[in-house]
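# Sequence plus the predicted model coming up.
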Amino acid sequence: MSTKNSGNTGATVFSAQPKTAFWRTGVAEPGVYGYENLYKSGFQLPANARFSTYGSCFAQHISRALQGRGQPWVDAEPAPSNFPEHLEARFNYSIFSSRTANIYTARALEYWVSLATTPELADTVELWEEDGRWRDSLRPMIEPDGFDDAEECRAMLRGTARAFRRSIIDTDVFVFTLGLTEGFENAQSGQPYAMCPGTLAGSFDGDLHQFHNYSYPQIMASMKAAIEGMRALNPALKLILTVSPVPLTATASQDHVLVATTYSKSVLRAVAGDLAQEDAGIDYFPSYEIIASPPTRGQFFLPNMRSVAPYGVQLVMEHFFAGLDLSGARLTHAADKAAQDRQAVLKAEERALELACEEQVLEAMNAH
């Protein structure tokens, strides 16, 4: 089969592209502080669009930035009115839109959605007891000293499951930051754990606690199941997915931690990107690229090469808000007044090192 020379068609395709489509004019010349149009939301949102935020440690920066900007942020499980303000973060209040603590994996998000849609599932969650103090295995550090008894522990979990459900129903945009491909599950029930049992709490049983380095198909299936469950509660729900740029603290994969980190971020980035490509109700926001791509030369990481420096967080959030289209007419939300009352003028860059990250405890296991 012969083909005819169609002239300069190929060149025309590229000459019609904007300057951001070329490495020289999109990256090399503007530099990392001069990127344009890294993110352009596909949503037209009302000016007072409400956001719920969840995910890995880096997601906490988005929570703070939304609050600091005065954008309505869903706090479905606020601290009691008489709770000391200086202890709120320690007890995981106002960090995410409910007290789930960090949700590191897609499998864990899927499980939390199941808790929100099937309340009786909370009665099957594994509880751990040590020295008379009780913890639930989904968020073992939600109460620094644990709960007084199993009944209180489970009742608080049920309350958070209800709050998580409300944060889905009462929001316009659900922001989720994917953090890890690695996780542990109960071999009998399939319940995921926040961390490997025996690190923060509980005890490790090699036959019961199984390590999983979730693959692309598994993560995609978990994300689709979670999204389907959330949209059953809120059909108009929009999602913004992003990938944490923070490297793994440690890996159980037997690979070098650098290789394991590259695998994890690559797979999560592919899943998030593909979901956004195939679903008009999902955006992908490139926080990972802004912080961890080669042109940054690691300048946004602190000396430990993991924690993101305050000015890196600030740059990420500048791109986030620049790309949102919040030009639509304001909506009337019954909970707006309560949400606004809780808005504190918080600068994410000033509190960048104060993240609640269970994963950091793994460094204590480093014997070298």
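Looks like it arrived, so ask away.
# For the rest of this, base every contact and every neighbour count on C-alpha atoms.
Will do.
# The stretch 51-200 of the chain: helices as residue ranges?
59-69, 106-117, 150-169 (DSSP state H, counting those that start in this stretch).
# between the lengthiest helix in the chain and helix 106-117, how big is the angle?
The longest helix of the chain (DSSP state H) is helix 257-278. Helix 257-278 and helix 106-117 are oriented at 50 degrees to each other (axes from the mean of the first three to the mean of the last three Cα atoms, to 10 degrees).
# Show me which positions of helix 257-278 end up buried.
By neighbour count on 16 or more other Cα atoms under 10 Å, the buried set for helix 257-278 is 257, 260-261, 263-265, 267-269, 271-273, 275-276.
# For the residues you listed, which two are the farthest from each other?
By the measure Cα to Cα, Val257 and Ala276 form the most distant pair in the buried residues of helix 257-278, at 28.3 Å.
# returning to that earlier point: between the helices of the stretch 51-200 of the chain, which gets nearest to Arg90?
Nearest of those (Cα to Cα): helix 59-69, 13.5 Å.
# buried residues in the closest one?
In helix 59-69, counting by 16+ other Cα under 10 Å, buried: Ala59, Gln60, His61, Ile62, Ser63, Arg64, Ala65, Leu66, Gln67, Gly68.
# now swap in stretch 73-83 and tell me
Per 16+ other Cα under 10 Å, stretch 73-83 contains these buried residues: Trp73, Val74, Asp75, Ala76, Glu77, Pro78, Ala79.
# So the first one sits against Ile62, correct?
No. With contacts defined as Cα atoms under 8 Å, Trp73 does not count as touching Ile62, sitting 10.2 Å away.
# Now render the buried residues of stretch 73-83 as JSON lines, adding distance to Tyr111.
Formatted as JSON lines, these follow (distance: Cα to Cα, whole Å):
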{"residue": "Trp73", "distance to Tyr111": "23"}
{"residue": "Val74", "distance to Tyr111": "21"}
{"residue": "Asp75", "distance to Tyr111": "20"}
{"residue": "Ala76", "distance to Tyr111": "18"}
{"residue": "Glu77", "distance to Tyr111": "19"}
{"residue": "Pro78", "distance to Tyr111": "22"}
{"residue": "Ala79", "distance to Tyr111": "24"}
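# Below is structure B, check it against A:
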Amino acid sequence: MTINPYHGLGDFHFWRKAMTDPAPGQIDTVRRSALIEPHHKVATLGSCFAQQIARHIMASGLQHYDLEPAPPGMPAELAGAHGYGIFSARYGNVYTVRQALQLFDRAFGTFRPQEAVWAHDGRYVDAFRPAIQPGGWAHPDDVLAGADQHLACVRQLFCSFDWLVFTLGMTEAWRSRLDGAVYPLAPGVSGGSFDATRHEFVNFSAGQVSADLNELVTKIASVNPQGRILLTVSPVPIIATYEKRHVWVASTVTKARLRVAADEAEHAHPQVMYFPSYEVITSPAAGSRYYADDLRQVTEAGIKHVMRLFSRHFMQAGPPAATASNIEQDLKRAQLHSDVVCEEELIAASLENAQPDGKA
């Protein structure tokens, strides 16, 4: 019999055995994992989808590392509106790798942006987390003082986590022409005012994202050599593009660049691992089950599939049994997790609130 290199490979190597034959909710895309112990401090950072993993960590008894908790007695709903308990620090959504890299540099005092405070409705907001304080602050000095306090927490976070779950979300961003500072939202969406002489659009290439991620991982290792990083790519399409092309094409390019960067980082750094939640949600086996009617938000069924895999491969107890009946029940419910905090959605909201002539 003729022998070729594919003989003897496991089922996961082959499309029919790995994708066609299993029930959609039982497809397992994870091939590399490590155990997260109950005492490990698990930090979260990134785009909106990272919040789903943070919630699962908290609900599963693992230690979600929170360095900037809500003040004692603050109601949960109010705390969430002020950015507490959503991620491991009160930084809001960190959409691009460049933004995360600059967050590290700001926390360690090697980068001080020139435009860090934006005016907004007679008050002031933090340009790097503009939605974190409903109503803003009364004075620019209050914004800067709050930022210093916040960055001290971020510095401690980078130095002391055991695991960092970092969800990569976007490559499009707006940055300062003055010093290259990258913002989570365009000036004018939720504070500030766009000025073409001071601000510019950028769409980071795959090479730039890879270089930024490599630099970030290296810098984190310099202050926390034992820390491990679990990368994911958000399966949520971008809500808008500034590129002159269809938003779905722009979103596909964005996710491809992020996925390449994550793959290169995993191969370059032994402490980095990739968790394929993006592949689970966008799988052709899922059909339309894992996206809501808006074709963007991930349904409960999709989230539960991802979290079953996370539990199976990274947690000691493993997931609850994924029987055919409870998978089908999840698919029928398929309801949207609408309380996820996603600052990107302010882009659409700002347009809906505009006058017919386009002016706010």
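Thanks, I have it. Owing to the predicted nature of the structure, the values given are computational and were not obtained by experimental measurement.
# what's the following helix or strand after the longest helix of structure 1?
strand 282-284 (DSSP states H and E).
# whereabouts in structure 2 does whatever helix or strand comes next after that following strand align?
The C-terminal neighbour of strand 282-284 of structure 1 among helices and strands, as given by DSSP H and E, is helix 287-292. The aligned range for helix 287-292 of structure 1 in structure 2 is 277-282, by TM-score structural alignment.
# and that stretch, how far from structure 1 on average?
Average distance, stretch 277-282 of structure 2 versus aligned residues of structure 1 after superposition (mean Cα distance after the TM-score superposition for structure 1): 0.7 Å.
# what's the counterpart of Asp207 of structure 1 in structure 2?
In structure 2, Asp207 of structure 1 lands on Thr197 (TM-score structural alignment).
# Please report how far that match lies from Arg175 of structure 2.
For Thr197 of structure 2, the distance to Arg175 of structure 2 (Cα to Cα, to the nearest Å) stands at 11 Å.
# Ok, Ile57 of structure 2 next?
33 Å.
# doesn't Trp163 make contact with Arg228 of structure 2?
Yes. Assessed by Cα under 8 Å, Arg228 of structure 2 is found in contact with Trp163 at 4.8 Å.
# Now do the contacts for Ala236 of structure 1.
Residues in contact with Ala236 of structure 1 (Cα atoms under 8 Å, 6 or more residues apart in numbering) are Asp172.
# Let me know whether Ile282 of structure 1 touches Leu239 as I believe.
Yes. Contact criterion Cα under 8 Å: Ile282 of structure 1 and Leu239 qualify, at 4.7 Å.
# Tell me which residue of structure 1 matches up with Pro237 of structure 2.
Pro237 of structure 2 maps onto Pro247 in structure 1, by TM-score structural alignment.
# and that match, what is it in contact with?
Residues in contact with Pro247 of structure 1, defined by Cα under 8 Å, 6+ apart, are Thr261, Arg306.
# Would you agree it falls within a strand?
No. Pro247 of structure 1 sits outside any strand when classified using DSSP: H, G, I helix; E, B strand; the rest coil, being coil.
# out of the helices of the stretch 51-200 of structure 1, nearest to Glu350 of structure 1?
helix 59-69 (10.3 Å).
# do you know how far the aligned partner of Cys342 of structure 2 in structure 1 is from Gln60 of structure 1?
Superposed on structure 1 with TM-score structural alignment, Cys342 of structure 2 falls opposite Cys357. Per Cα to Cα, Cys357 of structure 1 is found 10 Å from Gln60 of structure 1.
# Over to Leu302 of structure 1?
Counting by Cα to Cα, the separation of Leu302 of structure 1 from Gln60 of structure 1 is 17 Å.
# again with Glu318 of structure 1
Distance from Glu318 of structure 1 to Gln60 of structure 1, by Cα to Cα: 15 Å.
# before we move on, back to that, possible to save the buried residues of helix 257-278 of structure 1 as a markdown table with distance to Val361 of structure 1?
Listed next are these as a markdown table, based on distance: Cα to Cα, whole Å:
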| residue | distance to Val361 of structure 1 |
| --- | --- |
| Val257 | 16 |
| Ala260 | 18 |
| Thr261 | 17 |
| Tyr263 | 22 |
| Ser264 | 19 |
| Lys265 | 21 |
| Val267 | 24 |
| Leu268 | 23 |
| Arg269 | 25 |
| Val271 | 27 |
| Ala272 | 27 |
| Gly273 | 30 |
| Leu275 | 32 |
| Ala276 | 33 |
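# okay, how far is it across stretch 242-256 of structure 1, tip to tip?
One end of stretch 242-256 of structure 1 to the other measures 24 Å (Cα to Cα).
# Pull out the buried residues from it.
By 16+ other Cα under 10 Å, the buried positions in stretch 242-256 of structure 1 come out as Thr242, Val243, Ser244, Pro245, Val246, Pro247, Leu248, Ala250, Thr251.
# and which of those is nearest Thr199 of structure 1?
For the buried residues of stretch 242-256 of structure 1, the nearest to Thr199 of structure 1 is Ala250 (12.2 Å; Cα to Cα).
# For the closest one, which three-state class applies?
Going by three-state DSSP: Ala250 of structure 1 is coil.
# Would you quantify the distance from it to Met195 of structure 1?
For Ala250 of structure 1, the distance to Met195 of structure 1 - Cα to Cα - is 12 Å.
# So what touches stretch 297-306 of structure 1?
Under Cα under 8 Å, 6+ apart, the answer for stretch 297-306 of structure 1 is Val246, Pro247, Leu248, Thr249, Ile291, Ala292, Ser307, Val308, Ala309, Tyr311, Gly312.
# buried set for it?
Buried-residue list, stretch 297-306 of structure 1, by 16+ other Cα under 10 Å: Phe300, Phe301.
# From start to finish, how long is that stretch in a straight line?
End to end - Cα to Cα - stretch 297-306 of structure 1 spans 13 Å.
# With stretch 63-79 of structure 1 instead?
16 Å.
# Residues touching that stretch, excluding its own?
In contact with stretch 63-79 of structure 1 (Cα under 8 Å, 6+ apart) are residues 48-53, 88, 93-99, 160, 163-164, 166-167, 170-171, 317, 336, 339-340, 343-348.
# Sitting in strands, which of these do you find?
Phe51, Ser52, Thr53 (DSSP state E).
# quick one: which of those is nearest Glu129 of structure 1?
Distances from Glu129 of structure 1 to those, taken by Cα to Cα, are shortest for Thr53, at 30.0 Å.
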